[in-house]
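Trainee: Return a 3D structure for these sequence lines:
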Amino acid sequence: MDVIDIIVTKRDGGELQPGQIDWVIDAYTRGAIAEEQMAALNMAIVWRGMTRAEVSRWTAAMLGSGDRLDFSDLPRPTTDKHSTGGVGDKITLPLTPAVAACGAAVPQLSGRGLGHTGGTLDKLESIPGWRAELSPAEMRRSLTDVGGVICAAGAGLAPADRKLYALRDVTGTVESIPLIAGSIMSKKLAEGTGSLVLDVKVGSGAFMKDTESARELARTMVDIGNDNGVRTVALLTAMDAPLGRQVGNALEVAEALEVLAGGGPDDVVELTVRLGREMLAAAGLPGAKDPADALRDGSAMDAWRRMIRAQGGDPDAPLPVAAERREILAPASGTLTRLDAHAVGMAAWRLGAGRARKEDPVSPGAGVTLHAEPGDHVRVGRPLFTLHTDDPARFDRAAESLTDAVTLDGEDTRLPLVIDRIG
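Mentor: As a prediction, this is how the structure comes out:
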């Protein structure tokens, strides 16, 4: 194989053959292909795209670069959910124990946040004692005993993707649907789940800003999953406004606990239930207990408490609270017709809830509380947002992020919470 021939083939719009894809992924992972050569191939893919066959083989090659977990011998069928990320997206927290309470096993490998979207592990690490790093044996034990686990992916899963993503991040080649889809799916398939439900976000707070590109990404990932023997479906869901009323690590855990206790914001509850039903159906459990019932009767909360304890956490411990708060008041009265998710995410990030670099620490108590959502009537001088931080010097820049975040009495252009289903 000659890497230059492979680059030129894709540059000129040709289709890479399975053997070429297998070789280039393996050689790059081993260090036999220079960074600049792989960057050139990535850029050619950005411009020329990939066929379904190419994307599926690219994903399979990255999957084959490392370990693949196998939970097929568990007494419960396995199913998982992956979200493309958004503001206030705490759905994994109530969803995993709710689905576990309905009879499935959920091996949820999650990540930490970067930029304005929060990471599930950052949220859970605000619980005293909870640990993200588990061995495969510990994962298996939690899946057997509890039915769910949320933890960090081991270094041995899809190492090609880890190396490729770092290169794409610094070479302007992140924005490619085939490369995004291959990156996400290589990691999710490595988990060893038998079925997968994708939550592809659309809107200002999401990576995909418009429905058309989100639908293309969803279709590509669904095809990859099914081509690799994992039953896969996707929901396109709204991220033009934040999910729920809390944005920030410990704040979102507290709101997830409200949902697990049978309450919580309507949108968080609805999406938890919709995704849970899809997961159970994909796992071959269409007659299972309904996730809505698991939230109402306390069985989802019971599964949550067992899951947290299994990873060293104390489900009864108080969550961290930021040292400082500041309220932002409504500038006028009227009906809130727009609440920009990206602006709220940036405010939370500036307060310390997120990170600019992977090695940055996060403040567990930092974030934003929303006192109104689109459709609500607000009154002048009443609190619209509460900002939480440990460093009061952060308040002014966070408030700047929210300057144009709200529209009153404008045209209601909200997306429906669930826009489409692909599968």
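
Trainee: Every contact and neighbour count from this point should use C-alpha atoms.
Mentor: Fine.

Trainee: So what's the residue count around Ala132?
Mentor: A count of nearby residues for Ala132, using other C-alpha atoms under 10 Å, gives 20.

Trainee: For it, list the residues it contacts.
Mentor: 121, 125, 150-152, 311 (C-alpha atoms under 8 Å, 6 or more residues apart in numbering).

Trainee: rerun at 10 Å
Mentor: The contact partners of Ala132, by C-alpha atoms under 10 Å, 6 or more residues apart in numbering, come to 109-111, 121-122, 124-125, 149-153, 311-312.

Trainee: now Asp391, nearest residue through space, not along the chain?
Mentor: Glu324 (7.2 Å; C-alpha to C-alpha, 6 or more residues apart in numbering).

Trainee: Can you report how many residues lie near that neighbour?
Mentor: Glu324 has 14 neighbouring residues, counting by other C-alpha under 10 Å.

Trainee: One more: the one 4 residues further on?
Mentor: When neighbours are defined as other C-alpha under 10 Å, Ile328 has 17 of them.

Trainee: just Met43 next, same as before
Mentor: Met43 has 22 nearby residues by other C-alpha under 10 Å.

Trainee: Tell me the helices and strands packed up against the helix or strand harbouring it.
Mentor: For Met43, the host element (DSSP states H and E) is helix 35-48. Helix 35-48 sits against helix 3-11, helix 18-30, helix 159-169, helix 177-190, with contacts defined as 3 or more C-alpha pairs under 10 Å, 6 or more residues apart in numbering; DSSP states H and E.

Trainee: Another sequence for comparison is provided below:
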Amino acid sequence: MTQGFAAVDVIRAKRDGHELSDAQIDWVIDAYTRGTVADEQMSALAMAILLNGMTPAEIARWTAAMIASGERLDLSGVGRPTVDKHSTGGVGDKITLPLAPLVASFGVAVPQLSGRGLGHTGGTLDKLEAIPGFRTRLGADEFADQLRTVGAAVCAASDALAPADRKLYALRDVTGTVESIPLIASSIMSKKIAEGTGALVLDVKVGSGAFMKDVGSARELARTMVELGGAAGVRTVALLTDMSVPLGLAVGNGIEVAESVQVLAGGGPADVVELTLALAREMLAAAGLPDADPEGALATGKAMDAWRAMVVAQGGDPDAPLPTPKEVELLRAESSGVVAGLDAYGVGVAAWRAGAGRARKEDPVSAAAGVLLHRRPGEWVERGDVLAELRADDPARIPAALADLRAAVTVADAAPERPPLVIDRIA
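Mentor: Below is the predicted model:
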């Protein structure tokens, strides 16, 4: 039991710009987890943190206190080096699906605890559940055993892992305090450190479809997380990657699985392959295999074998057909020209409105809904050419989704220069 404080005194201290002590942080996280500190009090403290920030020492202690609120997994008995990847979320970001089995095919364990989609960003668990029979809930022993035998496991985190973060995350979502870099960094890193991985590669997205809209904020978040990981003994590196345009051509659940399988079969869109390989190289180097050849593992089918083994281990059928939509609406070019813009946020919202995402955590999602792009920025189109197709199960969802999709695509005389897919590396 930590030393007691009055919640209002902790709130006032941060409101007035003071640095919280280790004891204050330990107490407030513990008391909030137990229900002694009320939601409205933690809301006020979160707002004070958003407005006044935190020192590196405060962020480190806040993260440690959230880890201490629950269990910490011990993966030392897995018998393989462990390395995980975390993305800050984007549109068409299906990279975990080909990446985890690709890295696992080299004898590395990838303990991927993933989440569900909310709003315009998709969730890895929602995508995998489009595969008939796939289970995203694994017990601790089952999780460890799958890492030993298959090498990759992608599932939901246990409720016992960083429960303080689960409670605080839900609160931030409804109190306008999501954007705080100290709170984002501690939220992500408390879960990843508690997961027990030996190394971590972060994919910090930048652009309209990302949480961080500008490179400066993304770089600050990445540096903060890399420092937190290093201080906790987890080898951590971050890549800043572009999310102004959706990744790949598929945005949805089942269609992103299909595109991931194309990558594992040695094909797929060039940008998805590029980012998968960039992150795989970082993960393999962190696991002690700097000379591994992930490109070769895609070409030979080695990565596909690991994918199939992972799907089967989690109850899925890798050969089963994926869900198909009841409604398909085509978006056609209204004029000839070059695709100059393909706004990631707008495409993500269109997929969400079609049924691929949720507005609240408890909402169901459609496995078949989404957007399949037919053109990318820089490509020439004639008037009447298909730019994209909108997929939905409910025809009532089509009009609003189609309006968002149309607004996301710009056809002009020329396309502006795009930033590189990998913008920066922070270690």
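
Trainee: Send over the TM-score of the superposed chains.
Mentor: Superposed pair, TM-score by TM-score structural alignment, normalised by the length of the first structure: 0.98. Supporting alignment: 422 aligned residues with a C-alpha RMSD of 1.0 Å.

Trainee: Just to check, the residue nearest to Asp391 of the first structure is in contact with Pro392?
Mentor: Yes - contact criterion C-alpha atoms under 10 Å: Glu324 of the first structure and Pro392 qualify, at 6.4 Å.

Trainee: for the stretch 151-300 of the first structure, what spans make up the helices?
Mentor: Taking DSSP state H, counting those that start in this stretch, the helices of the stretch 151-300 of the first structure run over residues 159-169, 177-190, 211-227, 249-260, 266-282, 291-297, 299-310.

Trainee: okay, those helices in CSV with mean neighbour count and distance to Ala332 of the first structure next?
Mentor: Shown next, in CSV, are the helices of the stretch 151-300 of the first structure (neighbours: other C-alpha atoms under 10 Å; distance: least, C-alpha to C-alpha, whole Å):
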stretch, mean neighbour count, distance to Ala332 of the first structure
helix 159-169, 18, 42
helix 177-190, 23, 42
helix 211-227, 20, 32
helix 249-260, 24, 27
helix 266-282, 21, 26
helix 291-297, 21, 38
helix 299-310, 22, 40
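
Trainee: For the aligned residue in the first structure for Ala44 of the second structure, list the residues it contacts.
Mentor: In the first structure, the residue paired with Ala44 of the second structure is Ala40, using TM-score structural alignment. By C-alpha under 10 Å, 6+ apart, Ala40 of the first structure lies in contact with 4, 7-8, 10-11, 46, 171, 173.

Trainee: mind redoing it with 8 Å?
Mentor: Ile7.

Trainee: and if you look at Ala153 of the second structure?
Mentor: 100, 110-113, 143, 146-147, 310.

Trainee: Asp363 of the second structure: which of these is nearest?
Mentor: Leu113 (20.6 Å; C-alpha to C-alpha).

Trainee: what's the spacing between the equivalent of that closest one over in the first structure and Pro77 of the first structure?
Mentor: Taking TM-score structural alignment, Leu113 of the second structure has Leu109 as its aligned residue in the first structure. To Pro77 of the first structure, Leu109 of the first structure is 17 Å away according to C-alpha to C-alpha, to the nearest Å.

Trainee: burial of the equivalent of Gly233 of the second structure over in the first structure, as a residue count?
Mentor: Under the alignment (TM-score structural alignment), Gly233 of the second structure pairs with Gly229 in the first structure. Gly229 of the first structure: 11 surrounding residues under other C-alpha under 10 Å.

Trainee: Check Met1 of the first structure too.
Mentor: Applying other C-alpha under 10 Å, I find that Met1 of the first structure has 9 neighbouring residues.

Trainee: Repeat that for the one 5 residues further on.
Mentor: When neighbours are counted by other C-alpha under 10 Å, Ile6 of the first structure registers 19.

Trainee: now swap in Val328 of the second structure and tell me
Mentor: Close neighbours of Val328 of the second structure, defined as other C-alpha under 10 Å, add up to 17.

Trainee: aligned partner of Ala60 of the first structure in the second structure?
Mentor: Matched by TM-score structural alignment, Ala60 of the first structure corresponds to Ala64 in the second structure.

Trainee: ok, that match - contacts?
Mentor: Ala64 of the second structure touches Ser190, counting by C-alpha under 8 Å, 6+ apart.

Trainee: tell me the angle the helix or strand where it lies makes with helix 215-231.
Mentor: Counting by DSSP H and E, the element that carries Ala64 of the second structure is helix 56-68. Interaxial angle of helix 56-68 of the second structure relative to helix 215-231 (axes from the mean of the first three to the mean of the last three C-alpha atoms, to 10 degrees): 60 degrees.

Trainee: Superposed on the first structure, what's the mean shift for the next helix or strand after helix 56-68 of the second structure?
Mentor: Once helix 56-68 of the second structure ends, the next helix or strand along the chain (criterion: DSSP H and E) is strand 83-87. Overlaying the first structure shows strand 83-87 of the second structure at a mean distance of 0.3 Å from the equivalent residues (mean C-alpha distance after the TM-score superposition for the first structure).

Trainee: In the first structure, which residues correspond to strand 83-87 of the second structure?
Mentor: With TM-score structural alignment as the criterion, strand 83-87 of the second structure aligns to 79-83.

Trainee: ok, the counterpart of Ala367 of the second structure in the first structure - contacts?
Mentor: Alignment note (TM-score structural alignment): Ala367 of the second structure maps to Pro364 of the first structure. Neighbour list for Pro364 of the first structure: 122-123, 125-126, 248-250, 320-322, 353 [criterion: C-alpha under 8 Å, 6+ apart].

Trainee: rerun that using 6 Å as the cut-off
Mentor: Listed by C-alpha atoms under 6 Å, 6 or more residues apart in numbering, the contact set of Pro364 of the first structure reads 126, 249-250.

Trainee: In the second structure, which of the residues you listed still touch?
Mentor: Among those, the contacts conserved in the second structure (both residues aligned by TM-score structural alignment, their matches' C-alpha atoms under 6 Å) are 126, 249-250.

Trainee: ok, those vs Val368 of the first structure, which is closest?
Mentor: Using C-alpha to C-alpha, those come closest to Val368 of the first structure at Asn249, 10.0 Å.

Trainee: these two touch, right, Ala350 of the second structure and Ala401?
Mentor: Yes - using C-alpha atoms under 6 Å, Ala350 of the second structure is in contact with Ala401, at 4.4 Å.

Trainee: neighbour count winner among the two?
Mentor: Applying other C-alpha under 10 Å to Ala350 of the second structure and Ala401 shows that Ala350 carries more neighbours, namely 31 against 25.
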